[in-house]
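[1] Pasting the sequence and the predicted coordinates here, then a few questions.
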Amino acid sequence: MARNGVAGVLGGFARAVSMSFSPFMALGAAGVVWGGFAAMVPALKAQTGASDAQFGLALLGSASGGMIAMYLAPYLLALFRHHTLPILTLCSALVVQGPRFASEPWHLFPVMIGMGLALASLDICANLRISRIESDTGGHLMNINHANFSFFLAVSAILVGLLRQAGWGTAQVFTLIGCVLLVFALLLRDGHWEDAPEDGEEEDRPRHLPWAAILPVGVMIFVAFVGENSIESWSALFLERELGGATGDGGFGPAMLGFIMCVFRLLGQVTTQRFGEARVVLFSGILGVIGALTLSQAPDRSVALLGIALMAVGMAVIVPTATSLLGKRVHRRALNVAVSRAWMIGFTGFFVGPSLIGSISEAYGLRVAFLMVAATIALIVPAVWLFERGKSVRD
């Protein structure tokens, strides 16, 4: 009986991957870049001589590029259609070479703008495709696709950490990452593309976007990005500098985040169907708060990794599940724009997250910065309440 249950779950995973293979691999490509980048943060700070505040400011470049990408994503999909994800992966392979040429703190800002623009475009366009396939099929695909992002982020972070220990520098690491992305680009063929809408859909299209649903979902995504990217961007430095880890050990922070988020996003593929998306998002946020508090008070690396693990469990399913919530609430003809606008709101987590942590760390240290992350994640509670209240009013 148990064997049949496991076989059924694995079969469901396989069907979900088959239905969304192109965006599945696109998110994997994005994970390769951000995992490798996270593990290289200590090396990039040393290479450029940037302080915590300067590095946090540079991360605003990624957020700025990402905000532009959020706005342009629906138009990119309409223009390039099934070629969108391969083109954006090739662009990402090019811009990821930028960090190897950064030698001064101010060089990081334009480099991060390019990375943010290319990779956020790849990320959001993949999510728009997943949301559209979900709308067409009625299935839940977000969590397993985001699990692939987390898996490749973790693998990339741990391998790059090992390469750093072996003496590899930024030029060698980012060249390798670019080559890996070229391989991914060859795999991104979207076989589920539809050019024409169904007859009679246009007359049912809503005249206005459902902002009562978009805004709370935007806050949910914002909270998740703050928590997730604070670990991606700063945990390596926290482990090596604050807790005295050896060179390369910092890669265990983002790797821990990625592996655990991968596992729990796979579990989220099942739990959201059983408990409901809103309830899963709420309890995930509460667990994320506990993890951030644990990390802020960690006396050694083992407790810090426990805090990162709790945050990873909490943050794992918020973005994909919240995106699915919105996709099920809005008309399919407004879906791409509605999701991209929610992601524009959520993507400001890149501003308030890693950048604010840099400023707070400069003045008070990374422990206080992670306390602020915990307070921010707590916003998930009113966001879920507002979304469910809007649903009740509409019903």
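    Here it is on my side, so go on.

[2] all contacts plus neighbour counts: C-alpha atoms, from now on.
    Noted.

[3] what's the helix or strand for Pro23?
    helix 21-48 (DSSP states H and E).

[4] Moving C-terminal from that helix, which element do we reach first?
    Heading C-terminal from helix 21-48 (DSSP H and E), you reach helix 52-80.

[5] Taking helix 21-48 as reference, get the angle to that following helix.
    Angle between the axes of helix 52-80 and helix 21-48 is 150 degrees (criterion: axes from the mean of the first three to the mean of the last three CA atoms, to 10 degrees).

[6] other SSEs contacting helix 52-80?
    Applying 3 or more CA pairs under 8 Å, 6 or more residues apart in numbering; DSSP states H and E, one finds that helix 52-80 contacts helix 108-137, helix 335-347, helix 349-350, helix 356-364.

[7] Reformat the ones you listed as JSON lines; add distance to Gly314 and mean neighbour count.
    Shown next, in JSON lines, are the helices and strands packed on helix 52-80 (distance: least, CA to CA, whole Å; neighbours: other CA atoms under 10 Å):
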{"stretch": "helix 108-137", "distance to Gly314": "20", "mean neighbour count": "23"}
{"stretch": "helix 335-347", "distance to Gly314": "17", "mean neighbour count": "24"}
{"stretch": "helix 349-350", "distance to Gly314": "16", "mean neighbour count": "28"}
{"stretch": "helix 356-364", "distance to Gly314": "19", "mean neighbour count": "20"}
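
[8] possible to save these as JSON lines with distance to Leu371?
    Shown next, in JSON lines, are the helices and strands packed on helix 52-80 (distance: least, CA to CA, whole Å):
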{"stretch": "helix 108-137", "distance to Leu371": "26"}
{"stretch": "helix 335-347", "distance to Leu371": "20"}
{"stretch": "helix 349-350", "distance to Leu371": "16"}
{"stretch": "helix 356-364", "distance to Leu371": "10"}
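
[9] Next one for the comparison:
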Amino acid sequence: MTQPTHDEALEMTDTPDESGTSARTPKRGRTPRGLAAWRNAVFAIFFLSGLSMASWVARLPAVRDFTELSTQGVGLVILGMSVGSIIGLVVAPIFLARLGARAGMIAMLLLVSVGLVLIGIGGSLVPSVATIVVGLAFFGFGNGAVDVMMNVEGAEAEREIGKTLMPLMHAFFSFGTVAGAVLAAGAAGLGLPVLAHLGIIAGLIAIAVVIAVRFVPRRAELGDPKEHGAPKPPWRERLRASLSVWADARLLLIGAIMLSMSFAEGSANDWITLAAVDGHGFDATTGALVFSVFTVSMTVSRVLGGPLLDRFGRVPVLRVLSVTAVVGISMFIFGTEPWVIVVGTALWAVGCSLGFPVGMSAAADDPVNSAARVSAVAIIGYFAFLAGPPLIGFLGEHFGLLNALLVILALTAVAGILAPAARERSRS
């Protein structure tokens, strides 16, 4: 009997379980140790992306004060990141087809590191909005592209291991945001300049990504070269297959769920600190602590999310979380007591915590073009994640930040209505 090739080892077989439904089991060829190393490498990539994001967001008030930007000015600066990120999302399938996931993730996180350094230069060394915008464009482009790539890798690893892992993978993004927020608070407390702080973070990211991708397996369908010099499909053929999935109506509904929840999460990441300070009158330190409550609550929810999804199913969980988000955002907007605002922040985070990872898993249910399907919904979700904050800034300038958050409240309610689109194939 011949041994399976490297790429065959990464394929999945469907075997009936005792109830007659199809259960995912990995084919022979990849050892448990190899699967664990692959999973952990994806965890690391998610962590680094979250670390970079929180490091920038937590120093936003300092950058704003140094450059004397208005609220609308902050929104326009963030727009530079959003434009770069959207471009990164759109071209990510091309990078996957041309470079493969391994080289692509290295290149994009190195670009993120360059962006962080430029933000530090313009935000603390020489006041330069133009330099900050260029840095945010690099930062956004790199994070936008790597977000697609790491979710494609994460969904495939989840499929092969056969357990719900996407919430935990996104928890590692949240671990990164928690670490970034804590380190940023420490840097601010010590009076460390923004450039020094972001420069150190940039160096850590650059070194860590080169180490982590060594444990990501090569997959010819994503453009990685096969072992032993075997040929791979032409990149245009891979790109064509990636684009064809946009005609799937159910996939677009899954993307709409992710769009709603990503809007809620992304807007919180960029605006919740300023909303607490400018909208509720908290001082800068308390505002940073509110952001920490959000990131910690998001992390805990994602750590616990996998077992809950396996136990109750995607649709009931998404509906409960939609209601939770609506309640939490309402408490944050309309609350007057500090404890109400803090509890609302925690519920806001819990409510929008699983929408994105559940969408990733739902998109990967269909083994045909699973990488292309995951890439498509990731683009939809991250588009909202990135386009939402500038919209909140625009609305906040004209109607106040707290009133602008009403848009998020409505979108999280829509996610609950669309929840059946994410139902597991075996439960359909």
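    Looks like it came in fine. Since we're looking at a predicted model, the values are computed, not measured.

[10] Compare the helices and strands packed on helix 52-80 of the first structure and give me the one nearest Leu159 of the first structure.
    Among these, the nearest to Leu159 of the first structure by CA to CA is helix 108-137 (20.4 Å).

[11] what about the strands in the second structure?
    Under the criterion DSSP state E, the second structure contains strands at 12-16, 22-26.

[12] Out of those strands, indicate the one that is most buried.
    strand 22-26 (a mean of 17; mean count of other CA atoms under 10 Å).

[13] same for it, what does it pack against?
    Against strand 22-26 of the second structure (3+ CA pairs under 8 Å, 6+ apart) you get strand 12-16, helix 129-161.

[14] Can I get the ones you listed in TSV including distance to Leu89 of the second structure?
    Output for these, formatted as TSV (distance: least, CA to CA, whole Å):
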stretch	distance to Leu89 of the second structure
strand 12-16	27
helix 129-161	5
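
[15] Which residues are in contact with Ala312 of the first structure?
    By CA atoms under 8 Å, 6 or more residues apart in numbering, the contact set of Ala312 of the first structure is Glu228, Met256, Leu257, Gly258, Ile260, Met261, Gly288.

[16] which of the residues you listed are buried?
    Among the contacts of Ala312 of the first structure, the ones that count as buried by 16 or more other CA atoms under 10 Å are Glu228, Met256, Leu257, Gly258, Ile260, Met261, Gly288.

[17] so which of the strands of the second structure comes closest to Ala422 of the second structure?
    Closest approach to Ala422 of the second structure among the strands of the second structure is made by strand 22-26 (17.1 Å; CA to CA).

[18] sorry, back to before: show me the subset of the contacts of Ala312 of the first structure that the second structure keeps too.
    Retained in the second structure (both residues aligned by TM-score structural alignment, their matches' CA atoms under 8 Å) from the contacts of Ala312 of the first structure: Glu228, Leu257, Gly258, Ile260, Met261, Gly288.

[19] burial count for Phe275 of the first structure?
    11 (other CA atoms under 10 Å).

[20] Repeat that for Asp195 of the first structure.
    By other CA under 10 Å, neighbour count at Asp195 of the first structure equals 8.

[21] With Arg189 of the first structure instead?
    17.

[22] Looking for the alignment partner of it in the second structure.
    With TM-score structural alignment defining the correspondence, Arg189 of the first structure maps onto Val213 in the second structure.

[23] residues touching its match, list them.
    Applying CA under 8 Å, 6+ apart, the residues near Val213 of the second structure are Ala41, Arg102, Met105, Ile106.

[24] Distance to Gly381 of the second structure for the strands of the second structure - can I get that in JSON lines?
    Shown next, in JSON lines, are the strands of the second structure (distance: least, CA to CA, whole Å):
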{"stretch": "strand 12-16", "distance to Gly381 of the second structure": "26"}
{"stretch": "strand 22-26", "distance to Gly381 of the second structure": "26"}
